[in-house]
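Peer 1: Return atomic coordinates for the entry below.
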Amino acid sequence: MVADDFRQKIKIFADRVVTLAPRCTNEESTKLFLILPFLNFLGYDDRNPDEVCPEHGADFSEKYKNRVDFAILKSGQPIIAIECKTLGTALKDERGQLRSYFNAAPTVKMGVITDGLVYEFYADSDEPNMMDATAFLALDLREVAKGKIEDSVEEGLRSLQKNNFDPENIGAEAKRKLIFQNVIQQIAKLAEDPSEPFVRLLLQNAGLSHVRTKALTEFREITKNAFREFVNLRILQRLDIPSKDKELEKTITQEPVSTEVIAKNDDTLVPSSIDMEVLHYIKRRLAYLAKEDTLFDEIENVDYRKYKGKFVVFHKKERAGRLFDFYDGKVKKYHFDFGPDFGGEVSTDKLTDIDKFLNNVFVKRVSEEEAGKKRTQSVKAAQGL
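Peer 2: Below is the predicted model:
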């Protein structure tokens, strides 16, 4: 079964159970219409009590009884324990019972708690038969029904299928997934607030070994913008939307810039982080605003030039194709000059406020360029060239 086929089957299954969910008003209907079909989806025979056993017990003694709603059995021994709750129940308050069963049944290698739409999967990655405090995999079928499923979740579900599930290795696999989640959280934190050591490491890799502490503030902003641009490009690729933005490619492929060059050109040639933020935004926004393929194709011809005190953005030709001049705002964060024919000066704290001005001037510049091409072709035709 190829990955895309499995992903599609998950989506189809999620669509069905989300549709049925409103009719599940108690625990029994949740089990019958949502949870048992999920076990069946993973390949377990929910009609065979020797494989899916309801109300399975693992007791420390006659006094201390431990029951789970379902246990997946292998050779008569429980390997997966499933605790079921009524749809909409907060799962975080219901983990104690599952933890007790997990501890009482030595052969159990995975615990699941679910309300039929939200699933949390636990293992014993730190200590045998001691359920981890953190789920190594979490799944919300409502999000899956919307088409939102991470590769790591798809991979995790695949490993839980009956034909793939390995009780002896699930603890090690869970440990890897927990570490993966932790790394993702750290990356997210660095994207929002890059640390000084992290920024210095990136700069060293870019050929900038000696950067003064005072200059780090701007480089931290550049790092944050680079993270955002990286994520945006990956989203476009995931959606199979071609990106016309070549700025990131230029950044990646260009030779390392020495600190001497930056110091020499800082006032005249090197855009600031806010300049680049504006440039990346307007290219993405023009892609959204473009009503015709020709306009979308022309976005790759948007270019810029940095002067002391202003940042000029244009289409193909700096003078004839000028879109706007950008200045760091004094009263408000952004200050644009679109020229007298396209709204003049605009100050704002929200970039979405420039949509109308930006679209109008871009459409005009592209149409002027096309008209110029046609005139040139007519002249050449008349001259027999």
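
Peer 1: switch to C-alpha atoms for all contacts and neighbour counts from now on
Peer 2: Noted.

Peer 1: what's the residue lying closest to Lys224 once chain neighbours are set aside in contact with, if anything?
Peer 2: Excluding the flanking residues, the one nearest Lys224 by C-alpha to C-alpha, 6 or more residues apart in numbering is Ala191, at 5.6 Å. Residues near Ala191 by C-alpha atoms under 8 Å, 6 or more residues apart in numbering: 223-224, 227-228.

Peer 1: Repeat that for Phe227.
Peer 2: Contact analysis of Phe227 by C-alpha under 8 Å, 6+ apart lists Ala191.

Peer 1: quick revisit: out of the contacts of Ala191, what pair is the most spread apart?
Peer 2: Between any two of the contacts of Ala191, the greatest separation by C-alpha to C-alpha is 8.8 Å, found for Thr223 and Arg228.

Peer 1: More neighbours: which of the two?
Peer 2: Thr223 (22 against 16; other C-alpha atoms under 10 Å).

Peer 1: That one - that's part of a helix, no?
Peer 2: Yes: Thr223: assigned to a helix according to DSSP: H, G, I helix; E, B strand; the rest coil.

Peer 1: For the comparison step, fold the sequence that follows:
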Amino acid sequence: MEFEERLSALAAKVGNQREAIQTEEATKNAFIMPFISTILGYDIFNPLEVVPEFSADVGVKKNEKVDYAIMRDGEVQILIECKKSTEPLKIEHASQLFRYFSVTNARIAVLTNGEVYNFYTDLDAPNKMDDRPFLVLDLNEIDETIVPELKKLTKEVFDLDSVVSAAEELKYVGAIKREIAGQFKEPDEAFVRLFTSRVYEGRFTQDTKAQFTQLVSKAAKQFLNERVNDRLKTALGASETAMPVQVSNGEAVTSAEVAESDLDRDTELETTLEELEGYQIVKAISCSEVKPERVAQRDAKSYFAVLLDDNNRKPIARLHFNGKKQKYIGIFDADKNESRHPIDGLDEIYLHADAIRETVKGYIS
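Peer 2: Reported below is the predicted structural model:
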């Protein structure tokens, strides 16, 4: 299993078991130890590689321990402090990390609740852990751009110098991206005032603030949706005019007509626009292996199916978008066993592109 696949598998495990994990020890056993073992590649049962309840009393308070220390060549390289998964991470939780960072050779410290992993180093002052992480891994929404940096911390290709040299850029780019995401989700007054001043010449009163807070939030969400649609159109090779697709009877139809037929189909079911957009992404991925007209869809009460040749025995993927909170994409293995992976947006379907293509290849080989 490739690194990215192991990461996705752990993310799925976290999504499936989140509600059952209520304590710090359960979080360690279910989420964090598998992360150290399957993602970073260290043997959690080998004390020469992973030391649980690590203690270094020199210059720090007595009887305090860091949950895990990852060792290489007899030296501490990574310190890991754990909190329970139901508890959001705060810098106040990292008191042991701050103290132990200065008295060990560790250059990387990790604060985690099993779902979010905050990685710290000493950019601001030598041997003093920074207040802000340089890398944040959220298993609920994996940022593809940080995966190569995370891979550098694995046992197989451990490259500390490369990670630290890239840490400053990662720290600020990541922080800016998270700030932008937060503003798009819930814009604050400064963000609203900035865009209001660009389009509105009146005074920024309380009524204006209330009005434009809603407008800025709406515009931001529409902007993101349009970017997703643009990416989809690019993947499909669409131009400004609808692309004609040859169907089995030899007649040409446009993509607009196909979309209309999708909406008309199974009228007793509620087929949403989001499901159709997800279907088009899966279809675009599959088109590297088969002609577009061979990729069909069927809606059901509990899921939206993407099929090869409109055949229930040839499922390519399933979109589980009916839940109010978490969405999932179902991926099939060679034996047609479905594994469900949580996704927070349509873009994350692309994370499973390789698996989707392998499923299609299995049907046509």
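
Peer 1: if we can go back for a sec, the residue nearest to Lys224 of the first structure and Arg7 of the first structure, how far apart?
Peer 2: 29 Å (C-alpha to C-alpha, to the nearest Å).

Peer 1: Next: Arg220 of the first structure.
Peer 2: 38 Å.

Peer 1: next one: Ser367 of the first structure
Peer 2: Ser367 of the first structure is 44 Å from Arg7 of the first structure, by C-alpha to C-alpha.

Peer 1: do Arg95 of the first structure as well
Peer 2: According to C-alpha to C-alpha, Arg95 of the first structure stands 29 Å off from Arg7 of the first structure.

Peer 1: higher neighbour count, those two?
Peer 2: Ranked by neighbour count (other C-alpha under 10 Å), Arg95 of the first structure and Arg7 place Arg7 first, with 20 against 16.

Peer 1: so what's the more buried one closest to, chain neighbours aside?
Peer 2: Excluding the flanking residues, the one nearest Arg7 of the first structure by C-alpha to C-alpha, 6+ apart is Glu154, at 6.8 Å.

Peer 1: Check for me that that neighbour belongs to a helix.
Peer 2: Yes: under three-state DSSP, Glu154 of the first structure falls within a helix.

Peer 1: which bit of the second structure covers stretch 367-374 of the first structure?
Peer 2: For stretch 367-374 of the first structure, there is no aligned range in the second structure, judged by TM-score structural alignment.

Peer 1: Can you give me the buried ones in that stretch?
Peer 2: For stretch 367-374 of the first structure, a neighbour-count test (16 or more other C-alpha atoms under 10 Å) marks Glu369 as buried.

Peer 1: the helices in the stretch 1-150 of the second structure, which residues?
Peer 2: 3-17, 24-27, 33-34, 95-101, 147-151 (DSSP state H, counting those that start in this stretch).

Peer 1: Now do the last one: which range of the first structure does it align onto?
Peer 2: Residues 154-158 of the first structure are where helix 147-151 of the second structure aligns, taking TM-score structural alignment as the criterion.

Peer 1: Next, the mean deviation of that stretch compared to the second structure.
Peer 2: Superposed on the second structure, stretch 154-158 of the first structure shows a mean distance of 2.8 Å to its aligned residues (mean C-alpha distance after the TM-score superposition for the first structure).
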